[in-house]
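Visitor: The following block contains a protein sequence and its predicted model.
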Amino acid sequence: MTHKLPTLPYQMEELAPLMSQETLEFHYGKHLQTYIDNLNKLIPGTPYETLSLEDIICKADGAIFNNAAQTWNHTFFFQTLTSHSDVIPQKLDALLTSNFGSAEAFKEQFTKAALGLFGSGWVWLAADKEGKLFILPESNAGNPLTKGYTPLLVIDIWEHAYYIDYRNRRAAYIEAFWKLVNWEKVAERII
């Protein structure tokens, strides 16, 4: 199976000024494309050649895992963004409230985890098999699928995600992220 660059659900200039077209040209157009290209070079002749990204992530390790997970993680991240962030749907708001105290408390805890993640990685909102929501910081290419969890929301904490627009101001990037979240998409992912 040949993996391809996914189509964005918005135009590259639509997220500006919170996320510039230049950031998307590099982050989506170059970084993500490189992970996809690397994965396509690594899997021919292996047991992963015909597997979905999800199956590769759950079964592979090393370079194949890293490139598959980074492809999946980035795709998930980009599909979670929107130029017209909306109100949190009632069903999701109720779940965030029951798991974290309120949607605002969830955002505070998630922001704290994103600020506290040392180095590069991802911070996820995930659900376990019983539907309990939790925040999962993961280094490097970490992904909740490897633990049997359902990913609902993610922020990319690799510096390439924000350095063009925010330089070393990770907190400003995280603040902007909250204005770009497609809450309808997050709610659709609930089990």
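Guide: In hand now; what should we look at? Numbers count the residues shown, from 1 in each chain.

Visitor: Please make it C-alpha for all contacts and neighbour counts, starting now.
Guide: Noted.

Visitor: Next, the nearest residue to residue 183 once chain neighbours are set aside: secondary structure please.
Guide: Closest residue to residue 183 apart from its sequence neighbours, by C-alpha to C-alpha, 6 or more residues apart in numbering: residue 88 at 5.3 Å. Assigned with DSSP: H, G, I helix; E, B strand; the rest coil, residue 88 falls in the coil class.

Visitor: Now for residue 88, how many residues are close by?
Guide: By other C-alpha atoms under 10 Å, the residues close to residue 88 number 17.

Visitor: wait, it sits on residue 188?
Guide: No: with contact defined as C-alpha atoms under 8 Å, residue 88 does not reach residue 188; the gap is 11.5 Å.

Visitor: Do you have the helices of this protein handy? List them.
Guide: For the chain, helices defined by DSSP state H occupy the ranges 21-26, 33-42, 53-59, 62-79, 90-100, 103-116, 163-166, 170-178, 183-188.

Visitor: Against which helices or strands is the first one packed?
Guide: Helix 21-26 sits against helix 163-166, with contacts defined as 3 or more C-alpha pairs under 8 Å, 6 or more residues apart in numbering; DSSP states H and E.

Visitor: which residues touch the helix it packs on?
Guide: Helix 163-166 is contacted from outside by 18, 19, 20, 22, 23, 169, 172, 173, using C-alpha atoms under 8 Å, 6 or more residues apart in numbering.

Visitor: what's in contact with stretch 52-71?
Guide: 1, 32, 35-36, 38-39, 42-43, 48, 72, 141-143, 145-146.

Visitor: and the comparison structure, right after this:
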Amino acid sequence: VIDAQTMEIHYTKHHNTYVTNLNKAIEGTEYADKSIEELVKGWAELPEDIQTAVRNNGGGHYNHTLFWEELVAPSQAKEIPADLEAKLVEAFGSVDEFKEKFAVAAASRFGSGWAWLVSNNGKLEVVSTPNQDNPLKDGLVPLLGL
């Protein structure tokens, strides 16, 4: 459970700043019409003068958007769907082993960063990224981020 003040700060300050700064970086460029996924995945191919802004702010925007979409109130938490549970067991041995590996990935990240459940060509993996980096840049599909 995350307290209301932390959520408010992340939503109204952090996420809002990422969106504002990303929009400033790509405003008036040919990249302004790109999807957030395209920007985050391909930041290294962008012009050098906007690479860092897109990497940091685009990543922060994408990561937080995914995070908000994942959230539910504790009272609304549901059972893991059977198909996902089967994939977690296949990949990690058990749901509890997945939870442990995910928790370790989150807790062991020095400084800021994210722990992710990703799909790597259909196989589930847990990875960690620094700062606002995102698994999209490595060809992975983020499914859950913390």
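Guide: Thanks, I have it. For clarity, every value in this text was computed on a predicted model and none was experimentally measured.

Visitor: which residue in structure 2 lines up with the residue nearest to residue 183 of structure 1?
Guide: With TM-score structural alignment defining the correspondence, residue 88 of structure 1 maps onto residue 80 in structure 2.

Visitor: So which residue is dead centre in structure 1?
Guide: residue 77 (3.2 Å; C-alpha atoms, centre = their mean).

Visitor: Show me what that residue aligns to in structure 2.
Guide: Aligned partner of residue 77 of structure 1 by TM-score structural alignment: residue 67.

Visitor: Let me know whether that match touches residue 116 as I believe.
Guide: No: Residue 67 of structure 2 is beyond contact range of residue 116, at 10.5 Å (criterion: C-alpha under 8 Å).

Visitor: if I look at those two, which residues touch both of them?
Guide: In contact with both residue 67 of structure 2 and residue 116: 144, 145, 146, using C-alpha under 8 Å, 6+ apart.

Visitor: burial count for the second one?
Guide: Other residues near residue 145 of structure 2 number 23, with proximity taken as other C-alpha under 10 Å.

Visitor: What's the match for it in structure 1?
Guide: Looks like residue 145 of structure 2 aligns to residue 154 there (TM-score structural alignment).

Visitor: so that match touches residue 78, yeah?
Guide: No: between residue 154 of structure 1 and residue 78 there is no contact under C-alpha under 8 Å: 9.4 Å.

Visitor: returning to that earlier point: residue 38 of structure 1 versus the match of residue 145 of structure 2, what's the distance?
Guide: 23 Å (C-alpha to C-alpha, to the nearest Å).

Visitor: List the contacts of the alignment partner in structure 2 of residue 137 of structure 1.
Guide: Matched to structure 2 by TM-score structural alignment, residue 137 of structure 1 sits across from residue 128. Residue 128 of structure 2 is in contact with 105, 106, 109, 113, 114, 115, 116, counting by C-alpha under 8 Å, 6+ apart.

Visitor: Show me just the buried residues among the residues you listed.
Guide: With burial judged by 16 or more other C-alpha atoms under 10 Å, the buried subset of the contacts of residue 128 of structure 2 is 105, 106, 113, 114, 115, 116.

Visitor: ok, how many other residues are close to the residue nearest to residue 72 of structure 1 when sequence neighbours are not counted?
Guide: In this structure, residue 72 of structure 1 finds its nearest non-sequential neighbour in residue 53, 6.6 Å apart by C-alpha to C-alpha, 6+ apart. Residues lying near residue 53 of structure 1 (other C-alpha under 10 Å) number 20.

Visitor: Which residue in structure 2 aligns with residue 53 of structure 1?
Guide: That one, residue 53 of structure 1, aligns with residue 36 by TM-score structural alignment.

Visitor: try residue 115 of structure 1
Guide: Alignment note (TM-score structural alignment): residue 115 of structure 1 maps to residue 107 of structure 2.

Visitor: sorry, back to before: now the match of residue 77 of structure 1. Nearest residue, chain neighbours left out?
Guide: Once flanking residues are discounted, residue 67 of structure 2 sits nearest to residue 145: 6.0 Å by C-alpha to C-alpha, 6+ apart.

Visitor: now that neighbour: how far from residue 48 of structure 2?
Guide: Applying C-alpha to C-alpha to residue 145 of structure 2 and residue 48 of structure 2 gives a distance of 28 Å.

Visitor: got the contact list for the equivalent of residue 18 of structure 2 over in structure 1?
Guide: Correspondence of residue 18 of structure 2 to structure 1, assessed by TM-score structural alignment: residue 35. By C-alpha under 8 Å, 6+ apart, the contact set of residue 35 of structure 1 is 67, 68, 70, 71.

Visitor: and residue 130 of structure 2, how many neighbours does it have?
Guide: Neighbour tally, residue 130 of structure 2, other C-alpha under 10 Å: 13.
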